[in-house]
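# The amino acid sequence is not available; the structure is as follows:
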């Protein structure tokens, strides 16, 4: 099949871009190297839109949370990623978490069956010289293509570390010690497994993190960590109580044995629909595997834990998007090429997919001979796009999740408690106007 747009990379951004373009009636060639004999250091399958790290799309609260607002905006624009996320969700309180295997299988089945999409299992090592192209190879771009991108941009890609959390078999968790509860009892059900620690246990665990043997990455020295996915031992090094104000915070969780908040809590979130696998929330790590098993089995309730996957760390790359891309994600030096997803420097599953959605819609407009204005900066989509393509200083540009700090401030004096509601109300009105236009 001849094609109108060539998409390189079948992750969340590439899958979303392909869907948007194909649904508009144009033909897509989607190149994905997994399944051709190549594999990245982090992926485990050849499925499209595979979730590599967490299984959570984070908060689904569209009234008070920026990522929840982004969810709502993507749903309004017919996102396949959000539609399949909703189909394959698993309990996670006020968050949207999915069965990662069923989710990927659902996206794959729909795209593979679409008459306007041809999926080709191949590794692309050189940027196409012509033809509308979307590069959505993500932060694990193959070396050959990364070199070609470097040649086209005139600047070497930046890099940062991203980490993976371990996954535990449910039947190995001691539920006579752990208990089910969502923080502050949010959501209709008790969606998290909680393992409480007293002060002595927490301090011993902290010492174990600090002293545990870690994997070294000497060839990647001076590569920064992404703040939103930082190894737990790196957080621990910032201070003895840092974890108690981060992934191990006990607030809003009542230990049924005492009726009080514990000193610290380790939470696990359901990772698949059948509830047989649970990931340890916020426990991304570069500890060596044997050290992880030893230390994590000191957590009350996990003394006999069996791990389906242990934590890991990989190097991610992204481009200086504010310097290199125009407001519609086109590479200024080669405007037939757009970039989408995490390679642009957005961070997070939903953020990656949302930039794929926009890249797809910009490509559709170009194919139609039309001009599509970027979404208003008052929306979550517009605020994230503005950050990527022009708001940040290129020299200090770092990956970022969507957050209200990217939005224009609310004018006038407002109560802090009302500010998030004002942001989301303003965003809904702005998005409705953009869609209507």
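In hand now; what should we look at? Values in this document were obtained by computation on a predicted structure and should not be read as measured data. Residues are numbered from 1 along each chain as shown.

# Could you use CA atoms for every contact and neighbour count after this?
Noted.

# So for stretch 146-159, what gets flagged as buried?
146, 147, 149, 152, 153, 156, 157, 158, 159 (16 or more other CA atoms under 10 Å).

# Could you pull up the residues touching residue 59?
Applying CA atoms under 8 Å, 6 or more residues apart in numbering to residue 59 gives the contacts 65, 67, 68, 94, 95, 96.

# Those residues in helices, which ones?
67, 68 (DSSP state H).

# now, which of the contacts of residue 59 sits nearest residue 351?
Each of the contacts of residue 59 was checked against residue 351 using CA to CA; the closest is residue 67, at 8.0 Å.

# show me the contacts for the closest one.
By CA under 8 Å, 6+ apart, the contact list for residue 67 reads 58, 59, 60, 61, 350, 380, 402, 403.

# Likewise for residue 164?
With the criterion set at CA under 8 Å, 6+ apart, residue 164 makes contact with 52, 53, 54, 283, 284, 285, 311, 312, 313.

# What is the nearest of these to residue 364?
Checking the contacts of residue 164 against residue 364 by CA to CA gives residue 52 as the nearest, at 28.9 Å.

# quick one: the closest one is in a strand?
No. Secondary structure of residue 52 (DSSP: H, G, I helix; E, B strand; the rest coil): coil, not part of a strand.

# In the stretch 301-437 of the chain, what residue spans correspond to helices?
In the stretch 301-437 of the chain, helices defined by DSSP state H, counting those that start in this stretch lie at 321-324, 349-367, 380-386, 416-436, listed in chain order.

# what does the first one contact?
By that I understand helix 321-324. With CA under 8 Å, 6+ apart, helix 321-324 has contacts from 153, 331-333, 344-345, 387-394, 397.

# redo that, cut-off 7 Å
153, 331, 332, 344, 388, 389, 390, 391, 392, 393, 394 (CA atoms under 7 Å, 6 or more residues apart in numbering).

# Tell me how many other residues surround the nearest residue to residue 89 once chain neighbours are set aside.
Among residues not flanking residue 89 along the chain, residue 98 sits closest, at 4.1 Å (CA to CA, 6 or more residues apart in numbering). Burial of residue 98 is recorded as 27 neighbouring residues (other CA atoms under 10 Å).

# ok now do residue 98, which residues does it touch?
Taking CA under 7 Å, 6+ apart, we find residue 98 in contact with 55, 56, 85, 88, 89, 90, 271, 272.

# follow-up on the earlier one: for the contacts of helix 321-324, which one is nearest residue 229?
The closest of the contacts of helix 321-324 to residue 229 turns out to be residue 344 (CA to CA; 17.1 Å).

# Below is structure B, check it against A:
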């Protein structure tokens, strides 16, 4: 009987793991419970569905760690990053995609792969044998979550993720709003006009903050102690930290000039980023929220240009579960107590689409190497992938472990470089040059005969 690699979860990590293992020659079964078992946040049964943002963040692979991760994934034949580039939307220096076209192609390519089959049955318990990768992401089902908790013997670690609303473009008043990327960033005119901007004067901003703080919000269940991931805070939580917080965060007015009133500097600016290729949908950037639906429509229509906004999707909040990976996983992402099971994606304690897919890429390659008897070289710590996996499987302090985006703070220092802001560009370039060399060497080593 042919051995099969079973992957639980068809999100970013599961899809990427399946692709990498299948491309290596392994037979793969993806277990995705949707659409038979639905979740609060998903809308389809597609693989690789984007639930929160439609952005993979910065695509700068010389000065930004997440852009470097893009580059490494592309060099490794990554399904997620390749599909993202094919369905890219103008977004200045960011990599944003048409989310529906993106997930549709991920689904099509995996279904078409001769080494992949997809099952839509829910997995509710940890398997006793075989080769498995659990990549269930932030919305791990209650039954499987309970089984994981029982096996690890620890309390489920969790935080809350929030989702931003999406607006129909034709309901935005462009007599008040305008098209412009911050600092006119982008190589083409389309990229330099990738965002819709809605300006606020001081009185409008103060009234908006008042309404935001007073709005009805989703309350957690009694005894719920999970906090928020700092990189995805609801706007109400940011506003509660200080009235100026939003104006120095997602609503900062810098790098923008209102053509309707070029001599008037806005006090704050709300930005919307295109969400699909047709340009019919825009999401409100940084406006993750836990406001109740009725309150959202009322508060967001206070934004100049959105007075008559029609919403394709309102925001929401969901629990994101993760493992204390430094104590539970080995360097191969295997559960120490059951080494035939690997974990990948957000459940390992990384945060973001790109980071989740990257951990799927590694888990898929590692599992395939085990199954096919082809030893895999150690992932180089100086690569972006290596820095992340080292952090979650041993580099982080288990006592204070929290979800982490990729960043240059996870990288080993480069000798001989000056610190401080003036030396930052040289330091980041040194990190990326070293990472690219290390990653390229790792990929090349896998192509050489054993």
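Here it is on my side, so go on. These numbers come from a predicted model, not from an experiment.

# possible to save the buried residues of stretch 146-159 of structure 1 as a markdown table with secondary structure and distance to residue 173 of structure 1?
Formatted as a markdown table, the buried residues of stretch 146-159 of structure 1 follow (DSSP: H, G, I helix; E, B strand; the rest coil; distance: CA to CA, whole Å):
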| residue | secondary structure | distance to residue 173 of structure 1 |
| --- | --- | --- |
| 146 | helix | 42 |
| 147 | helix | 45 |
| 149 | helix | 46 |
| 152 | helix | 51 |
| 153 | helix | 50 |
| 156 | coil | 46 |
| 157 | coil | 42 |
| 158 | strand | 40 |
| 159 | strand | 37 |
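
# Show me which pair in those is furthest apart.
152 and 159 (17.4 Å).

# what separates residue 363 of structure 2 from residue 343 of structure 2, distance-wise?
Look at residue 363 of structure 2 and residue 343 of structure 2: by CA to CA, to the nearest Å, they are 7 Å apart.

# out of the two, which sits in the more crowded spot?
More crowded of residue 363 of structure 2 and residue 343, by other CA under 10 Å: residue 363, with 30 against 27.

# which one in structure 1 is aligned with that one?
Residue 363 of structure 2 maps onto residue 359 of structure 1 when the alignment is built from TM-score structural alignment.

# now residue 434 of structure 2
Aligned by TM-score structural alignment, residue 434 of structure 2 pairs with residue 426 of structure 1.

# likewise residue 389 of structure 2?
Matched to structure 1 by TM-score structural alignment, residue 389 of structure 2 sits across from residue 385.

# cool, residue 10 of structure 2 as well?
Alignment note (TM-score structural alignment): residue 10 of structure 2 maps to residue 10 of structure 1.

# show me the contacts for that match.
30, 31, 32, 48, 49 are the contacts of residue 10 of structure 1 under CA under 7 Å, 6+ apart.

# Please apply the same query to residue 389 of structure 1.
Shown in contact with residue 389 of structure 1 (CA under 7 Å, 6+ apart): 321, 322, 325, 326, 327.

# if I look at residue 222 of structure 1, how far off is residue 286 of structure 1?
Residue 222 of structure 1 is 16 Å from residue 286 of structure 1, by CA to CA.

# Settle it for me: which of the two has more neighbours?
Taking neighbours as other CA under 10 Å, residue 222 of structure 1 and residue 286 compare with residue 286 leading, 28 against 9.

# now for that one: what does it line up with in structure 2?
By TM-score structural alignment, residue 286 of structure 1 lines up with residue 290.

# Contacts only, for that match.
162, 217, 218, 234, 315, 316, 317 are the contacts of residue 290 of structure 2 under CA under 7 Å, 6+ apart.

# so which two of the residues you listed are the farthest from each other?
Greatest spacing in these, by CA to CA: 162 and 217 (12.2 Å).

# Looking at the two, which is more packed in?
Shown here are residue 162 of structure 2 and residue 217; by other CA under 10 Å, residue 162 has more neighbours (25 against 18).

# The helix or strand hosting that one against structure 1, how far on average?
Using DSSP states H and E, residue 162 of structure 2 maps to strand 157-163. Mean deviation of strand 157-163 of structure 2 relative to structure 1 after superposition (mean CA distance after the TM-score superposition for structure 1): 0.4 Å.

# In structure 1, what range does that strand match?
Using TM-score structural alignment, the residues of structure 1 aligned to strand 157-163 of structure 2 are 158-164.

# How far away from the center of its chain is the matching stretch?
12 Å (CA atoms, centre = their mean, to the nearest Å).

# Stretch 291-309 of structure 2 too?
Relative to its parent chain, stretch 291-309 of structure 2 has a centroid offset of 26 Å by CA atoms, centre = their mean.

# end to end, how far does it reach?
17 Å.

# Now do the contacts for residue 371 of structure 1.
Listed by CA under 7 Å, 6+ apart, the contact set of residue 371 of structure 1 reads residue 365.

# In structure 2, what residue corresponds to it?
Checking with TM-score structural alignment, residue 371 of structure 1 has residue 375 as its match.

# Now do its match against residue 160 of structure 2, distance only.
According to CA to CA, residue 375 of structure 2 and residue 160 of structure 2 sit 38 Å apart.

# so stretch 300-319 of structure 1 corresponds to what in structure 2?
Using TM-score structural alignment, stretch 300-319 of structure 1 pairs with 304-323 in structure 2.

# Going along the chain, name the strands of the stretch 251-400 of structure 1.
Remark: strands assigned in the stretch 251-400 of structure 1 by DSSP state E, counting those that start in this stretch are 264-270, 277-280, 307-309, 312-318, 330-331, 334-339.

# Does anything pack onto the shortest one? Which helices or strands?
Here strand 330-331 of structure 1 touches strand 334-339, going by 3 or more CA pairs under 7 Å, 6 or more residues apart in numbering; DSSP states H and E.

# for the strand it packs on, which positions count as buried?
335, 336, 337, 338, 339.

# before we move on, what about stretch 305-322 of structure 2?
Neighbour-count burial for stretch 305-322 of structure 2, counted by 16+ other CA under 10 Å, picks out 305-311, 314-317, 319-322.

# Straight-line length of that stretch, end to end?
One end of stretch 305-322 of structure 2 to the other measures 39 Å (CA to CA).

# Thanks a lot, catch you later.
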